[in-house]
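Chemist: Quick one: sequence and predicted model below, then my questions.
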Amino acid sequence: MRVAHLGELTGELTVFGGPYSNIQALDALLAAARGHLICTGDLVAYCGAPKEVIARTQQANVYVVAGNCEKQLAARALDCGCGFEEGTTCDLLSAAWYDFANRSVDEHARDWMGGLPDIVTFEHSARRFAVIHGGVTDVARFIWSSSERQVFDEELTALRTLYGDVDVVISGHSGIAFERQISDVRWVNAGVIGMPPHDETPETEFLCIGADGGFRLEKLVYDVDGAVGDMVKAGLTQGYHTALQTGIWPSEDVLPADLRR
């Protein structure tokens, strides 16, 4: 496990997950962002501009945690590494977008992804923060607001073994933002900006941390039609392109029952 410690940060922070190859969403995020920028990973996924998203992220000096997509592309692997059950909608649909991304990303980008940390840590407002992708035990672990307490306890135990005590964990991967208190640790999922959170609206979301340490989730409005156009041009019309407009995932079967429509 590679841990990158940023030291003590002050002022506002902007934390966001999953641009998912959606350059329009990333550009809107960068225009709205304040202070240091941290991404929970999965720069590349469903949408049509993987090369552009990687380049823009590098230019913007974003601190990036390695997601499963970064790890798989760096390893020249043939799938996204999410561990979807065979035959599920996510499993079937991931083949097309990952193949497109795998053909689009150059060797320089893969090498850069291979050097990204698994965990980013820092201090802010007298608290210790750790930023991860899915889980510490498994980068692609899906953790939801309704996940069993045991899941969070397992991850916090693994994190403490690597880094020591923390006050706040910020994660991504699952695609839907939430906050949950686990004993004395605040677990915050920052959501993703590249795909709506299955809430029937096209807006996505990201996390703002104020200079005083307060958390605030903000909605992101961006050029959805432009993102859809990129997907159509790339031949990525298996259902995620319409999800950008409707706010409904074609892969609802990945969700726990309480988060389905």
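Modeler: Sure thing, it's come through.
Chemist: Going by C-alpha atoms from here, please, whenever you check contacts or count neighbours.
Modeler: Noted.
Chemist: Provide a complete list of residue ranges assigned to strands in the stretch 1-150 of the chain.
Modeler: 3-8, 13-16, 36-39, 63-64, 119-124, 127-131 (DSSP state E, counting those that start in this stretch).
Chemist: Ok, which of those strands comes nearest residue 239?
Modeler: strand 13-16 (23.5 Å; Cα to Cα).
Chemist: Show me the contact partners of that closest one.
Modeler: 33-40, 172, 190-193, 205-211 (Cα atoms under 8 Å, 6 or more residues apart in numbering).
Chemist: Looks like residue 42 contacts residue 22 (just checking).
Modeler: No. Using Cα atoms under 8 Å, residue 42 makes no contact with residue 22, being 10.9 Å away.
Chemist: So between the two, which is more surrounded?
Modeler: Neighbours were counted for residue 42 and for residue 22 using other Cα atoms under 10 Å; residue 22 has more, 31 against 26.
Chemist: contacting residues around the more buried one?
Modeler: Contacts of residue 22 by Cα under 8 Å, 6+ apart are 46-50, 53, 194, 227.
Chemist: Also residue 67?
Modeler: Contacts of residue 67 (Cα under 8 Å, 6+ apart): 40-43, 118, 133-134, 139-140, 173.
Chemist: so how far is residue 139 from it?
Modeler: Per Cα to Cα, to the nearest Å, residue 67 is found 7 Å from residue 139.
Chemist: okay, and the common contacts of the two?
Modeler: In contact with both residue 67 and residue 139: residue 133, using Cα under 8 Å, 6+ apart.
Chemist: Next one for the comparison:
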Amino acid sequence: MKIAALYDIHGNLPALKAVLKDLERIQPDTIVLGGDIVSGPFPNQTLEYLCQLDLPVVALRGNAEREVVTAFDGQLSSLNLSKDAGEVTQWVAQRLQPDQRDVLAHLPEHVSFSFEPLGEVLFCHATPHSDEVIFTPLTPQERLHMLFRGVEQQVVICGHTHMQFELQVGNVRVINAGSVGMPYADRPGAYWLLLGSDGIEFHMTSYDLEAAAAIVRTSGYPQAQDFAEENILKIPSAEEAMEFFERSTAAG
């Protein structure tokens, strides 16, 4: 059995297409989409493309899906978002059709699979108990134990912070899949995981960054230029992101 874990696509359709091209060769039994699928330059196009796949797909709800559905329902003001995040969320919501809104609204928060040699594997967006809590390899073990309390599975696959890493929290192996569409890493690309009989493999798929950036700039996305420059062409490193997240968490 092989499972491909694609997290945090963020409407980056060129990156998604590149990964799916790789998966045509690998032929996984299932693709798990780990949330934050559409919140980016090509929201409805990304959802439409995924719905047309022949491969079995299990999609999870991330914080972005929850926020976009809330905005679609006219309740954006109830979310505690920054001005920029609110603008993006509203823009994405306005581009979804009612049936697409319903798809996002009914996504599960997590899913489990059992297979050798990994045992029971839980997929969630951020943590098993939250779609928005942030943790990194710099997070103290005491806090990690609190975040993963009560988890019975041997392995947890998560995302949300857009960087690939692995941690051991008590008896639980915690692995971040990274991000297909907005990664924090040493070099640009689309980052994802493959789970199979050989264990868990970190993957990075290269794609035409200049072409993707050019398409994003024509998307009408409110922060198109920033997305092209900072999430496709030149991306933050995992070290920079970890330090930022830990400072933000410490500041409350």
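Modeler: Alright, I've got the coordinates. Computed from a predicted structure; not experimentally measured.
Chemist: Mind checking the TM-score on these two?
Modeler: The TM-score (TM-score structural alignment, normalised by the length of structure 2) is 0.83; 232 aligned residues with a Cα RMSD of 2.5 Å.
Chemist: Let me have the strands of the stretch 1-150 of structure 1 in JSON lines, extended by mean neighbour count and distance to residue 150 of structure 1.
Modeler: Shown next, in JSON lines, are the strands of the stretch 1-150 of structure 1 (neighbours: other Cα atoms under 10 Å; distance: least, Cα to Cα, whole Å):
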{"stretch": "strand 3-8", "mean neighbour count": "14", "distance to residue 150 of structure 1": "24"}
{"stretch": "strand 13-16", "mean neighbour count": "26", "distance to residue 150 of structure 1": "26"}
{"stretch": "strand 36-39", "mean neighbour count": "21", "distance to residue 150 of structure 1": "26"}
{"stretch": "strand 63-64", "mean neighbour count": "24", "distance to residue 150 of structure 1": "27"}
{"stretch": "strand 119-124", "mean neighbour count": "20", "distance to residue 150 of structure 1": "21"}
{"stretch": "strand 127-131", "mean neighbour count": "21", "distance to residue 150 of structure 1": "19"}
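Chemist: can you tell me which of those comes nearest to residue 222 of structure 1?
Modeler: Short answer: strand 13-16, nearest of the strands of the stretch 1-150 of structure 1 by Cα to Cα, at 14.6 Å.
Chemist: distance from the closest one to structure 2 after superposition?
Modeler: Superposed on structure 2, strand 13-16 of structure 1 shows a mean distance to its aligned partners of 1.1 Å (mean Cα distance after the TM-score superposition for structure 1).
Chemist: how about the strands of the stretch 101-250 of structure 2, start to end?
Modeler: According to DSSP E, counting those that start in this stretch, the strands that the stretch 101-250 of structure 2 contains are 110-115, 119-124, 155-158, 164-169, 172-177, 190-196, 199-205.
Chemist: for the first one, packing partners?
Modeler: I take that to be strand 110-115 of structure 2. Contacts defined by 3 or more Cα pairs under 8 Å, 6 or more residues apart in numbering; DSSP states H and E place strand 110-115 of structure 2 against strand 119-124.
Chemist: what's in contact with the strand it packs on?
Modeler: 34, 60, 109-115, 131, 153-159.
Chemist: Distance from that strand to the middle of the chain?
Modeler: 16 Å (Cα atoms, centre = their mean, to the nearest Å).
Chemist: swap in stretch 170-184 of structure 2?
Modeler: For stretch 170-184 of structure 2, the distance to the chain centre is 9 Å (Cα atoms, centre = their mean).
Chemist: Next, the distance between the ends of it.
Modeler: 26 Å.
Chemist: mind listing what's buried in that stretch?
Modeler: 172-184 (16 or more other Cα atoms under 10 Å).
Chemist: Give the aligned range of it in structure 1.
Modeler: Using TM-score structural alignment, the residues of structure 1 aligned to stretch 170-184 of structure 2 are 183-197.
Chemist: quick revisit: same list, the strands of the stretch 1-150 of structure 1, but as a markdown table with distance to residue 92 of structure 1 please.
Modeler: As requested, the strands of the stretch 1-150 of structure 1 are exported to a markdown table (distance: least, Cα to Cα, whole Å):
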| stretch | distance to residue 92 of structure 1 |
| --- | --- |
| strand 3-8 | 33 |
| strand 13-16 | 26 |
| strand 36-39 | 27 |
| strand 63-64 | 28 |
| strand 119-124 | 30 |
| strand 127-131 | 30 |
